[in-house]
Structures are given as structure tokens and as C-alpha cells.
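Q: Structure for the following, please:
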Amino acid sequence: MKRIPLLVRIVLAIALGIIIGQFAPEILIEIAATFTGLFGNFLSFVIPLIILGFIAPGIASMGKGAGKMLGLTTGLAYASTVLAGTAAFLFAKNLYPSFLQGQRGGSFANPEESLVEAPFSVEMTPIMGVMAALILSFLLGVGMTAVQGDSLLHVMNEFRSIIQKVIENIIIPLLPFHIFGIFANMTYAGQVGTILSVFAKVFLMIIALHLLYLVVIYGIAGSMHGRNPFSLLKKMTPAYFTALGTQSSAATIPVTLKQVKKMGVRERVADFAVPLLANVHLAGSTITITSCAMAVMYMLGQATTFADVFPFILMVGITMIAAPGVPGGAVMAAIGLLESMLGFDSTMVSLIIALYLAQDSFGTATNVTGDGAITAIADKLMRKRKQEDIPVSGQNVG
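A: As a prediction, the model looks like this:
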């Protein structure tokens, strides 16, 4: 199994999930749902440990540059998210009048309600939340830098080695089975085909915007490093397809980290930036939510202006930070903003939930793949005139 490339295993898992989900008996789907539920709970438990294990020693090992790296990476992520949402608004504003001509809204149920539930589950409560893990990582990392001691750093480095073993020997080998279960359940429930048949045009436009965004962001990264952007983008395809199945940026951290290092990003920068970006960089989700919100408002005859939507884009980029670990969590986190800033009522909320969840995995995949470009850009900006003696995995990007 290890000899088969991860990308091939993921594609096979998706294809088999769709095929088997069409004729499998409910008992088989329940078994698949049980596994995905257990594995999902395990991922939720491990994710804060991954963040703590990578970010804290990453900050400490970067020394005085940690604060600058944190500010730079976060700033790049937020700018990317806001610009992506703005582009989505402009495209939707100009294309929907022709794309959605004659379309009218209706009542749609939450598609998650049609999924087969696991007959049992085992609660695996994380020892801390994602935000708590981020804050603790920053405190420990900056603290280790300030006291300039090696004892705690040695412990954190050993802890990171343990987490790496968990990733390599448990998470990555089981990911394809997790993805198979998710797609088999979605296919058995019939939610994918039904929702896509209603929102096909909007769906295709969103996917096109995702791809356009990735081409632009990797074009920037490639030009900064003097590399072919499509070559860099190709290295991130395993992370893209993993996120496509897991629907979680945080759950895809192990694969993202592996592929970013293959791009040649310095190991210290990758270990610090990738877990951070999985929680703060949501360009794909912002494209999706903005496009979905515009579609719902257009179908219900509600006029929109840039002045109405731009403050929403600014806020949604911050609000969704708590959502990457939960499939579909971004739209749930944004519901309060949709109601308070865009005036969505219960009918409009149900519409956007249905439209968003139909392609949630593609938005997440765009977030994850974009993380690679943001990390490469940050790596280039952080390089000093004199190169540091830092070991990297693979060929240097720059």
C-alpha cells in the first residue's frame, strides 16, 4: 500500500466511494460512517497536538525572527483571503445576471441531515481547542526564545518527533479509507447529485474562481522564486485531493506539510507556517461563501453593492478562523455575519447552507493548496542576504 503514491490512493478512494455508494446496502454505509466518525474524532484529538508540536518549536528555532514571521504569514493570509473574496464579488456581480437568468429561490433542507449516521461513536475530546493550541504555541515559542534555554526546546523537539510518527504511521495510511467513507455516504444519501443539479452553474463558476485564484497566487510565488508556477502547483496536488476528501484544512496538515517541504521551502518555515495557515488562511472558503451569498441574494431579488458586501468579506476572514477543523464549519461560522450584515433570513440561510455544502470540499482544497504558495512567498520574504544554514527537504525554491 505504501508503494502506491498518496495521490493515486486518494483518487481511488474518491472514485470507489462514489461507485460503491450508489448500490451498497445501508449496513455497509453504516460501517463506513462508523470508521469515518472514529477517525474524524481521532483527527480532532490530534490536531491541537499537531499545532503545538510544530508551531511552538518552530517559533523557538526561528529566534528573533519569530515575531516577524508570525506577522508576515498572518498578514499574507488575511490579504489573500480578502482579495479572493473581493474577486468573487466582482465576478458574481457581473456574471450572475446572465448565468442565473430566470432562476428563482426555494426552500432547501440542510443536506447534512440526509447522511447515514454511525450506529455508535467513541468520544475523543481534544485536550484543548484549536485556538487554545495556537495561543499556547505562540506563548511557548516566544517564551523559549526570550529565556534562551535549551531544556524545554529539547522536549518540544522530541514531542514534534512523536507527532511526526503519528502522522506518518497512522494518519496518512488511514486517510484514503476515511475519504472513501465520506464519499460513499454522500453518494448513498443522494445529496451530491440533487444539490449539484440545482446549483450547477454557480458551482462551476466557483470552481473556476478557485482555479483562477490558485494560478494567480502560484504565479506570484513562482515569479518571486524564478520557478515555473505550474511545477510548484503540481507538487501540491496530493494536498488538494486530500482536502477534497476530508473537507478539513486542519486534518490535511500532515499532507500539506509534506508537500510544501517537497517544494523546497525551508523546513523551519514550513513547520511554522503550514499549521498556522491551516487555521488563518481561508481564501477558497471566502470565495465560496461570497459567491454563494451573492447567488442567494440574486435569486431572491435582493440588490447588492460593494459597500454592502466588502465589510462582510473583511469580517468573514476573521470569523472563520475557528472553523477549519470542521467540515462545513466555515458557513456555520459565517451565519451570524450573513444575518447581521447582509440581512439573511431563515430561508436564505437554508439556501446558502445547501449551496455551500455541495462544494465545501473544493473550497477547503483551495485553502490548503493556497497555503503552499503563501508559505513559499513568506519563505522568500524572510530570507536574508546571507543564507542561513538551515536544512531543507528537496531542492530550494529560491
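Q: from here on, contacts and neighbour counts on C-alpha atoms
A: Fine.
Q: following the helix or strand containing residue 289, which helix or strand comes up?
A: Element membership for residue 289 (DSSP states H and E) is helix 283-299. Sequence-wise, the next helix or strand downstream of helix 283-299 (DSSP H and E) is helix 306-319.
Q: elements contacting the next helix or strand after that following helix?
A: Per DSSP H and E, the first helix or strand lying C-terminal to helix 306-319 is helix 329-341. Under the contact definition 3 or more Cα pairs under 8 Å, 6 or more residues apart in numbering; DSSP states H and E, helix 329-341 sits against helix 283-299, helix 306-319, helix 346-358.
Q: what does stretch 140-160 contact?
A: Residues outside stretch 140-160 that contact it (Cα atoms under 8 Å, 6 or more residues apart in numbering) are 50, 53-61, 63-64, 66-67.
Q: in it, what's buried?
A: 140-145, 152-153, 156-157, 159-160 (16 or more other Cα atoms under 10 Å).
Q: Also stretch 306-314?
A: Those would be 309-310, 312-314, for stretch 306-314 by 16+ other Cα under 10 Å.
Q: among the contacts of stretch 140-160, which ones are buried?
A: If we count by 16+ other Cα under 10 Å, these have these buried: 50, 53-61, 63, 66.
Q: Mind picking the two most distant members of the residues you listed?
A: Greatest spacing in the buried ones among the contacts of stretch 140-160, by Cα to Cα: 50 and 63 (20.4 Å).
Q: just to revisit the earlier point, could you figure out how far the helix holding residue 289 is turned away from helix 346-358?
A: 140 degrees (axes from the mean of the first three to the mean of the last three Cα atoms, to 10 degrees).
Q: I'd like the buried ones among the contacts of stretch 140-160 written out as TSV, with distance to residue 327 added.
A: Listed next are the buried ones among the contacts of stretch 140-160 as TSV, based on distance: Cα to Cα, whole Å:
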residue	distance to residue 327
50	18
53	23
54	23
55	23
56	26
57	28
58	27
59	28
60	31
61	32
63	35
66	30
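Q: please give me the structure for this one as well, since I'd like to look at both together:
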Amino acid sequence: MTLTRKILIAMIAAILLGSLAQTLLAEAGADSTLRYVFHDLLSQGLFLLGGKLFVASLKVLVVPLVFVSLVCGVCHLRDQSSLGWLSLKTISLYLATTGLAITIALILASWWQPGAGVNMTVDGGYTPPPAMPLIDVLVNIFPTNPVQAMAEGKMLQVIVFALLIGVAIGRSGEPGERIGRHFNDWNEVLMKLVTLLMGFAPYGVFCLLFTLFAEQGIGKVGDLAVYMLTVVAALLVHGLLVYPLLLKTLSGLSPTVFLRKMRNVQLFAFSTASSTATVPVTLRAVEQRMGVKNRVAAFAVPLGATINMDGTAIMQGVATVFIAQAFQLDLSMLDYLTVILTAMLASVGTAGVPGVGLVTLALVLQQVGLPVEGIALIIGVDRILDMMRTAVNVTGDAMVSVVVANSENAIDKQTYNNIQAGEQQ
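A: Model (predicted):
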């Protein structure tokens, strides 16, 4: 049985058993044996521990893997002046796909009107953290203390530091070659560790999803069905139509092969709801399954996990229209353009962790004068949607990596077209 099939079985079993446990807990008393077994012992005990350990084992690899892979990629560039063009193409594609994503979301939300007829009643409200000024966002890209940046997981700062180290190694002659070989060895070791951890994926996925559905169940889905369907439809259009069309148009490579090879990565992203935690899995798939050279993959994938938030942008677009309709407020064309621009800028430097989309949504709502308290209405279903949009985010990271690699002649097309290449059984 392949790893993909094992993960799918684990996901289905976790959703069914978790929802069943939530239903039983709703009928059980506070001191019942049933609550102790399903809630205290399993949901908030064994499975919660297993899920947290699984995510932690992935996150512990993110910073060293990104740093080592990016240093390897840059230091072995024959023409380091090409790094500027590589960066420009990658960032431009990420921003373009984010703009397309939120445009699709706004069109579908305006058409389906998920907030029409909703009685906007907020109990308690939602207080967003203060938004960081744009100049501070730009300044924070550059590290003042690289060790602190690695300890705190500030990926943009880690990327910049790795680029500088890689460029310096590439220009240091024989000492640089020795250091470069050392980084290559570390890269191989870390990739092997990713492969080993993927073998535990089905158990980690089961623990994560059982805990989630045992706590929330699926009862809240019906209350916001139209909103959820609008978000899911926009995610499917973007992930299954826009990405394949861009891939085919810009590279000529087969979208079918691409989507088949992305299944494991998408399942990982769905279960963790974190683009950052999925970086090691995405990087392995892009390099070993799709044949993208390390110098492109090591730059594009971690950068995408930081600035490419297409799924989050879709949620923000739909949620903005939903809240406006629920409050019976009209959005002008200028407001729609403001939403697109703000969502694109808000995605830059946003941490790829669960739930961060709600924080950036507050910034978007403030820019168009909508009540931030409306976020409280969608918090209940956001966790489920967060898993879906994270799967779209990582698909975009891989698509851009393949397109940029093809333009740089840095992809092994034989590996890409081989369905079995790099597949873990």
C-alpha cells in the first residue's frame, strides 16, 4: 500500500471516528465514563500528544532544511548574477497567483452572496492585534541577529541570511568549495530524515484530525454552508484549474502528472494546516519527485511558504464580501481593488501557521471600513477551511517552483514525467 493510500485511510477514519466521538460526548454527562475515555484519555490525551509530536517533528526540520538547502543552491550557482532574475520571476509569479486567487474569490462571493439574509449577531466580538506598518514589514525582512531569526522561525530573515552565506561561499574559491561540500552532506542527511518522518505520517494525520473533529464535529458546517461552499468552490477552481492552466501555459509540462505527484504534499498540508510545517515534505516532492534542481527548489519553496498565501487570500475575499452582505453594506469597485491589494501585501511576511488568515483578514476589513467583529461569525468553521486552503497554498508553491525551474533549465523532465520517481511506498 502506498503512503498516499495510507494517509487517505487515516484521514477518513479520523473524521468519521472523531465526529462520532463528538456526537457521543454531546449526549454524555460531565462525569461520565464515556467523556473520560473519549475526551480526557483519547482526544485531549493520547491523540493530542501524538498530533503535537508529529507537527513538532516536521517543524524542527524547517529552519535547518531551508537554510542548508538554500545555501547549497546558491553557492553552486555558476553565474550568481542570475540570482536576481530567479528572485524576480519567483516573487512576480507568487504575487500574480495571489491576485488571481482573490479576484476569483470576490467574483464567486458577489455572485453567490453567502451573507445575504444572515442575521449579524456577534457575541463578544473579535479584537485583532495591531497591524504592523508596511515599512516595518520591509525592514524585518533583513536579519539583525540570524541566530535569533532561526530560533524564532522568521523565515524571510532566514532566507536572506542563507542567500548571503551562499553567495559568499560561491565567491570564496577553494575554502568555499570545501564548505559547499560540507553543506551538501548535511542536505542529504536532512532529506533522509524527512523521508523517515514521512513513514509516520498516517499516524500523525489520524491523531490531528481525530482531535479536531472530536472537539468541533461537523455540526457548525450547516450554519455557514453557503459561505463554506463559496470558499471551497474558489479553492477548487484555483487549485484544479488556474494552477494547471498556468503550468501548462508557462512550461508545457503535464498538469496531470503534477497533481498526481502533489497528493502526498496536499494531504500533509491538509492535516497540519501549516505551510511552514509542510516545507520539508514540499521540498522533497519538488526535488525528488518532480526533478527540480536544488538551486531553484531551495529558494522558491520556503519563500512560497512565507509569501504565497493564495488559499488565505481566497478566504479573505469571500469573508470580506460575506461580512459586508451580512451587515447590509455595499462595497464599491474601489473597495474591491483595495481588498485585492491589501490581501496581496498582507500575505508577504505572514507566518505559515494555523489560523493566521484571521489576523490578516482583520487588516483587510479595516482597510475597507467593515466591522472587524464580523470575524467572530466565521471562527467556528475557519479551522476546517484553513486545512483546505493550506493544501492550495503548497500546491502553488510547487507549481511556481516547477515553472521557474523550467525557465531556468533547472528541471529534469525525465524525472518529472516518471510517475514512480521518488515515490515512497
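Q: Put one on top of the other, what's the TM-score?
A: The pair, once superposed, lands on a TM-score of 0.84 when counted by TM-score structural alignment, normalised by the length of structure 1; 371 aligned residues with a Cα RMSD of 2.7 Å.
Q: Taking helix 333-347 as reference, get the angle to the stretch of helix or strand residue 97 of structure 2 belongs to.
A: Using DSSP H and E, residue 97 of structure 2 sits within helix 82-112. Relative orientation of helix 82-112 of structure 2 versus helix 333-347 (the same axes, to 10 degrees): 140 degrees.
Q: Could you give the residue range in structure 1 aligned to the helix or strand just after helix 82-112 of structure 2?
A: Counting by DSSP H and E, the next helix or strand C-terminal to helix 82-112 of structure 2 is helix 134-139. Alignment note (TM-score structural alignment): helix 134-139 of structure 2 is unmatched in structure 1.
Q: residues in contact with the helix or strand just after helix 134-139 of structure 2?
A: The helix or strand immediately downstream of helix 134-139 of structure 2 is helix 146-152, counting by DSSP H and E. If you take Cα under 8 Å, 6+ apart as the criterion, helix 146-152 of structure 2 is touched by 63, 143, 155, 157-158, 161.
Q: what do you get for stretch 368-386 of structure 2?
A: Contacts of stretch 368-386 of structure 2 with the rest of the structure, by Cα under 8 Å, 6+ apart, involve 120, 122-123, 125-128, 220-221, 224, 228, 231-232, 273, 312, 320, 323-324, 335, 338-339, 354-355, 358, 362, 365-366.
Q: Just the buried subset of the residues you listed, please.
A: So, by 16+ other Cα under 10 Å, the buried ones in the contacts of stretch 368-386 of structure 2 are 126, 221, 224, 228, 231-232, 273, 312, 320, 323-324, 339, 354-355, 358, 362, 365.
Q: Most widely separated two among the contacts of helix 146-152 of structure 2?
A: Between all members of the contacts of helix 146-152 of structure 2, the farthest pair (by Cα to Cα) comes out as 63 and 143, at 14.3 Å.
Q: Which one's more surrounded, the two?
A: residue 63 (23 against 18; other Cα atoms under 10 Å).
Q: What does the more buried one correspond to in structure 1?
A: Aligned partner of residue 63 of structure 2 by TM-score structural alignment: residue 48.
Q: Next: residue 408 of structure 2.
A: Using TM-score structural alignment, residue 408 of structure 2 pairs with residue 382 in structure 1.
Q: cool, and residue 186 of structure 2?
A: Alignment note (TM-score structural alignment): residue 186 of structure 2 maps to residue 159 of structure 1.
Q: quick one: which helix or strand includes that match?
A: helix 151-166.
Q: what's the mean deviation for that helix versus structure 2?
A: For helix 151-166 of structure 1, the mean deviation from structure 2 after alignment is 2.0 Å (mean Cα distance after the TM-score superposition for structure 1).
Q: for that helix, the distance to its chain's centre please.
A: Relative to the chain's own centre, helix 151-166 of structure 1 is displaced by 25 Å; criterion: Cα atoms, centre = their mean, to the nearest Å.
Q: quick revisit: quick one: buried residues of the helix holding residue 289 of structure 1?
A: Applying 16+ other Cα under 10 Å to helix 283-299 of structure 1 flags 283-299 as buried.
Q: how far away is the residue nearest the centre of structure 2 from residue 355 of structure 2?
A: Central residue of structure 2 (Cα atoms, centre = their mean): residue 275, 2.9 Å from the mean position. Relative to residue 355 of structure 2, residue 275 of structure 2 is positioned 11 Å away (Cα to Cα, to the nearest Å).
Q: and which of the contacts of helix 146-152 of structure 2 is nearest to residue 101 of structure 2?
A: Relative to residue 101 of structure 2, the closest of those is residue 155; by Cα to Cα it sits at 23.1 Å.
Q: give the contact list for residue 370 of structure 1.
A: 214, 217-218, 283.
Q: repeat that with 10 Å
A: Contacts for residue 370 of structure 1 (Cα atoms under 10 Å, 6 or more residues apart in numbering) come out as 77, 80, 210, 213-215, 217-218, 233, 236, 240, 277-278, 281-284, 364, 376.
Q: Perfect, that will be all.
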